[in-house]
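Asker: Predicted model and sequence follow; I will ask about them next.
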Amino acid sequence: MSDKKVIRLRRARRSRLKQRELEAVRLCVYRSSQHMYAQVISADGSQVLASASTLDESLRNGGTGNIEAAKKVGLLVAERAKAAGVTQVSFDRSGFKYHGRVKALADAAREGGLEF
């Protein structure tokens, strides 16, 4: 594993430990070079309550690795989380910097009705 990835995972572990301590439902985000993934995970970490990604058929048209696609994923995961009865979440950025696609997804999820 590269040093860059190890450092990111260390940052992610630190924030996840705090979120587990607070027993918060998490909105977990993963960013690859081509896609964006988001999951709403239960407080104990045993269940995925809602998920969305650029791999979904409805989001495949157009680019999948850009800010516009991240916004669509944010809105879709917020819609699905609200359908599952979740409105309050803790944002888990998985150690990624809060800018660009990660920020766009978070802003869109807030727009869609999630509170964090």
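Answerer: Everything's here; your move. Numbering: from 1, shown residues only.

Asker: only C-alpha atoms for contact and neighbour calcs from this point on.
Answerer: OK.

Asker: Quick check: longest helix in this protein by residues?
Answerer: helix 3-21 (DSSP state H).

Asker: Just name whatever secondary elements it is in contact with.
Answerer: Packing contacts for helix 3-21, counted by 3 or more CA pairs under 8 Å, 6 or more residues apart in numbering; DSSP states H and E, involve strand 90-92.

Asker: what residues does the strand it packs on touch?
Answerer: Contact with strand 90-92 is made by 12, 15-16, 19, 24-29, 106, 116, as judged by CA atoms under 8 Å, 6 or more residues apart in numbering.

Asker: where's the residue nearest the centre of the chain relative to Ala52, distance?
Answerer: Closest residue to the average C-alpha location of the chain: Val29 at 2.6 Å, with CA atoms, centre = their mean. Distance from Val29 to Ala52, counting by CA to CA, to the nearest Å: 10 Å.

Asker: Common neighbours of those two, please.
Answerer: With CA under 8 Å, 6+ apart as the test, Val29 and Ala52 both reach 37-39.

Asker: Below is structure B, check it against A:
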Amino acid sequence: MATPKESLRRRASRIRRSLKKVANGRPRLSVHRSSKNIYAQVIDDEAGRTLASASSLEPSLRKELKTGADVAAAQAVGKLVAERAKEAGVTDVVFDRGAFIYHGRVKAVADSAREAGLNF
């Protein structure tokens, strides 16, 4: 029987495998959430580079957020990563939710990134 950590890793790799089929060279917006923070980064898999990133640990966000583990923090991170991606010249991405279901904080990151100008 697989451990919970192995199950998460397998689920994330299954999602990424299906994303590579539909990406058509677009970078992916990868989201990771922990119990205390949320992280997002735009990754170019062909070059193996991170083009833009944001997290609830950044000093500018920590001052204005009550906690890094709520929907408000996720919305702020989504907006910030979208702004940084646009500065890097990225407008079209594929959304990589990893092993997490598309609900709550993960959905808040996606929605705020869309509102800030990313297309996916």
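Answerer: In hand now; what should we look at? All values reported here derive from a predicted model rather than from experimental measurement.

Asker: about what we covered before: just curious, which of the shared contacts of Val29 and Ala52 of the first structure is nearest to Thr64 of the first structure?
Answerer: Tyr37 (10.5 Å; CA to CA).

Asker: thought that closest one was touching Lys71?
Answerer: No. Counting by CA atoms under 8 Å, Tyr37 of the first structure stays clear of Lys71, with 11.3 Å between them.

Asker: Name the residues of stretch 26-46 of the second structure that are buried.
Answerer: Residues of stretch 26-46 of the second structure classed as buried: 26-33, 37-44 (neighbour count, 16 or more other CA atoms under 10 Å).

Asker: do the same with stretch 92-105 of the first structure
Answerer: Those would be 92-96, 101-105, for stretch 92-105 of the first structure by 16+ other CA under 10 Å.

Asker: One more: stretch 68-87 of the first structure?
Answerer: Under the neighbour-count rule (16+ other CA under 10 Å), stretch 68-87 of the first structure has 68-82, 86-87 buried.

Asker: re earlier: just send the contacts of strand 90-92 of the first structure back as TSV, with distance to Gly63 of the first structure too.
Answerer: Listed next are the contacts of strand 90-92 of the first structure as TSV, based on distance: CA to CA, whole Å:
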residue	distance to Gly63 of the first structure
Ala12	27
Ser15	30
Arg16	30
Gln19	32
Ala24	32
Val25	30
Arg26	26
Leu27	23
Cys28	22
Val29	18
Ala106	19
Phe116	27
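
Asker: List just the nearest of those residues to Lys4 of the first structure.
Answerer: Closest to Lys4 of the first structure, out of all of the contacts of strand 90-92 of the first structure and judged by CA to CA, is Ala12, at 12.5 Å.

Asker: all helices of the first structure, in order?
Answerer: Going by DSSP H, the first structure shows helices at 3-21, 67-83, 101-111.
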